[in-house]
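Colleague: I'll drop the sequence and a predicted model, then ask my questions.
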Amino acid sequence: MFSFNDLQVVDVVSRRGSFSAAAEELHKVPSAISYTVRLMEEKLAVELFERHHRQVALTPAGRYFVEEARQLIKHMELIKHQTQRVANGWAENVSVALDTVVRQSRVSTMVRDFYQAFPDVELHLTMEVYNGVWDALADGRADLVIGATAAIPVSGDFDYRDMGSLNWVFVMSPDHPLIQCQNTLDEAELAKYPAICLEDTSRVLPKRTTWLMNNQRRVMVPDWSSAFQCLEAGLGIGVVPEHMAMPKLKEGVLVSRLLPHSPPVSPCCLAWNKASLNPALNWLLQYLGDSQQLHQEWMR
């Protein structure tokens, strides 16, 4: 019904208070401004301005229209700006999925630095467990995943960067009954007590568990913070990331024991969808650094 120019004319007339002042600002003749306003009033079937000798004033309907018109002008300018950015390879947002094994303290620093570099690009973060990060990448819910463990279970236009190896350690509370066993624990003895496990967040890919004995009960928790709380309370036993367990072991709130079969070391990586590359994602890939930096900052 109205063009950007029509809305702009009404906005300027309302601010300047006269057709001649608006014409001066818009580099038009007053008759063109007056004609545009009259056509708009005819389309709306209402008067937007009260005409006085040399000035005009908004009617109540005009005040409402101008408020709405200004919002439309802003939105139209935003659409133009965003369309140009998309054409130049920019994205409105970047989605990053993080495995819960990564250092949580590093996340806030990354967010702060990202928004300093890209103040008008949204960063969407999700926390995933085990195959959940691969599932998010394959399903398009994430452009980039940090801390993905195990072999890549998906095929597609993805690339990855090694983050080093993730070691696991078997732990329990110092007050747990198993602490009395002096030798290497056998499977029958271990199966008597609940295993503290994280639920794989994968929606499509097969779910996996780091460690579980046959016929062993589980206590399912959403993240490692909850897992450590349960372990410290003596509610179960479990295998946890070594870099997360070390402070607990040094404090003495948890103790480690040898298992009949040690959990395999997990390769860990950064992975991304090459089809999603844009300036913001490229910046993240450069910011996160090489394999050594990734391991040092996210896995230690």
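Modeller: Perfect, I can see it now.
Colleague: only C-alpha atoms for contact and neighbour calcs from this point on.
Modeller: OK.
Colleague: could you measure from the residue located most distally from the centre of the chain over to residue 18?
Modeller: Distance from the C-alpha centroid of the chain, by CA atoms, centre = their mean, peaks at residue 53 (57.9 Å). Distance, residue 53 to residue 18, using CA to CA, to the nearest Å: 10 Å.
Colleague: which neighbours do those two have in common?
Modeller: Counting by CA atoms under 8 Å, 6 or more residues apart in numbering, residue 53 and residue 18 have no common neighbour.
Colleague: if we can go back for a sec, which SS class is the residue farthest from the centre of the chain?
Modeller: Put simply, residue 53 is coil when judged by DSSP: H, G, I helix; E, B strand; the rest coil.
Colleague: quick one: the strands in this structure?
Modeller: Remark: strands assigned in the chain by DSSP state E are 49-51, 56-58, 93-99, 122-128, 144-149, 158-166, 168-172, 195-198, 218-221, 238-241, 255-256, 266-273.
Colleague: possible to save those strands as a markdown table with distance to residue 289 and mean neighbour count?
Modeller: Formatted as a markdown table, those follow (distance: least, CA to CA, whole Å; neighbours: other CA atoms under 10 Å):
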| stretch | distance to residue 289 | mean neighbour count |
| --- | --- | --- |
| strand 49-51 | 60 | 16 |
| strand 56-58 | 58 | 18 |
| strand 93-99 | 16 | 21 |
| strand 122-128 | 18 | 17 |
| strand 144-149 | 12 | 27 |
| strand 158-166 | 9 | 18 |
| strand 168-172 | 24 | 23 |
| strand 195-198 | 29 | 24 |
| strand 218-221 | 32 | 16 |
| strand 238-241 | 22 | 22 |
| strand 255-256 | 33 | 20 |
| strand 266-273 | 10 | 22 |
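Colleague: another one to put next to it:
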Amino acid sequence: MKHDQLIALEAIVSTGTFRGAAERLHKSQSAISHTIRQLEEELELELFSRAAYRPVLTPAGEIFYREASRVLRQMQGLRSTAARLRAREEPELTVAVSATMDLDPLLPVLADTGQRHPATHLRLRMEMMGGPIARLMEGKADIALASLDGVPLDDVEAEPVAEVIIRPVASPALNLPAGSRVLSVSEMQGHVQVVAAGTGGAAHEQSRDLLPGGLKWTVSDLTAKKKVILAGLGWGGLPDHMTQDERRTGALLSLSVERFPVRRTMIFKMRRRDQPPGAVADELWHRIGASGR
């Protein structure tokens, strides 16, 4: 069974005649007839009834044609994939994102990129602390979205794309006074401060806003951190977009804590200067910049 035989079969069914198929495929009618006869002999099936003026698929031909159409679509998909690869589209693209960033504005851009470039496997890595820049400099990410803390600016191209607000919060069950009064370090030392472990190595573990002399729990990610805080087991800083509903309903309270101010952190898109971007990575880079502000 050959590809050109399936093409001829599809052309006959689409045009309704051997002559129409011949004109579409720029071949002689006898060549089309011979191609189909060879296919029928190989399959040991009669695909067309030739009793009428126009060829009509036999019951077996109907079933075979449905499967042949599926195979032809798959072949076309493979050709499209090969064309994209020839255009130097990357087989894989990794975006490393700070876990503090709100993904909602980014997801439509990623979804559209995935639809426009289905041959490129998109990887989204959520990282803590210096994780995004570590993955970028290790060559494990094409684009990083994070703050500029610890970033080697001579080696990295960076543009601002979003702002994240992080504030200390606690459950009412912790019995900490909410409001404008600043809670001193000594007042907070008897309560567990919940922090999330970094994914960028020891140099990127949390040190800023970590109260001295206090109790501390370390969790693996912000989702776990939020659950621990909601359960009344400790307090800590979380991005506003993660706590908006809970602060509105009173499930979480905003705190004023000495040495832990409400922080506004700018998120930058970053890529390495020493590595030319692939076609998909370059397109995504510019679209994040256009939509993330």
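Modeller: Done, it's in. Please read all numbers here as calculations on a predicted model, not as lab measurements.
Colleague: now the TM-score, please.
Modeller: Here the TM-score for the pair of chains, by TM-score structural alignment, normalised by the length of the second structure, is 0.70; 278 aligned residues with a CA RMSD of 4.4 Å.
Colleague: mind listing what the residue nearest to residue 226 of the second structure when sequence neighbours are not counted touches?
Modeller: In this structure, residue 226 of the second structure finds its nearest non-sequential neighbour in residue 238, 7.4 Å apart by CA to CA, 6 or more residues apart in numbering. Neighbouring residues of residue 238 of the second structure by CA under 8 Å, 6+ apart: 100, 166, 167, 168, 169, 222, 226.
Colleague: ok so, going back, turn the strands of the first structure into CSV, columns for distance to residue 11 of the first structure.
Modeller: CSV is the format used below for the strands of the first structure (distance: least, CA to CA, whole Å):
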stretch, distance to residue 11 of the first structure
strand 49-51, 12
strand 56-58, 11
strand 93-99, 32
strand 122-128, 31
strand 144-149, 44
strand 158-166, 49
strand 168-172, 65
strand 195-198, 58
strand 218-221, 57
strand 238-241, 61
strand 255-256, 71
strand 266-273, 45
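Colleague: residues near residue 11 of the second structure, how many?
Modeller: Residue 11 of the second structure has 21 neighbours, counted by other CA atoms under 10 Å.
Colleague: hang on, the earlier thing: ok, now how distant is the residue nearest to residue 226 of the second structure from residue 214 of the second structure?
Modeller: To residue 214 of the second structure, residue 238 of the second structure is 18 Å away according to CA to CA.
Colleague: residue 194 of the first structure contacts residue 217, doesn't it?
Modeller: Yes - counting by CA atoms under 8 Å, residue 194 of the first structure touches residue 217, with 4.8 Å between them.
Colleague: compare those two (neighbour count), which wins?
Modeller: With neighbours defined as other CA under 10 Å, residue 194 of the first structure and residue 217 compare such that residue 194 has more, 20 against 16.
Colleague: mind listing what the most centrally placed residue in the second structure touches?
Modeller: In the second structure, the centroid-proximal residue (CA atoms, centre = their mean) is residue 124; its distance is 4.7 Å. By CA under 8 Å, 6+ apart, the contact set of residue 124 of the second structure is 94, 95, 96, 97.
Colleague: wait, what's in contact with the third one?
Modeller: With contacts defined as CA under 8 Å, 6+ apart, the neighbours of residue 96 of the second structure are 124-127, 131-133, 135-136, 141-145.
Colleague: so how far is residue 202 of the second structure from it?
Modeller: 18 Å.
Colleague: what's the local residue count around residue 277 of the first structure?
Modeller: When neighbours are defined as other CA under 10 Å, residue 277 of the first structure has 18 of them.
Colleague: what of the one 4 residues further on?
Modeller: Other residues within reach of residue 281 of the first structure, judged by other CA under 10 Å, total 22.
Colleague: what does residue 202 of the second structure give?
Modeller: 10.
Colleague: could you do residue 41 of the second structure as well?
Modeller: 11.
Colleague: this completes my enquiry, with thanks.
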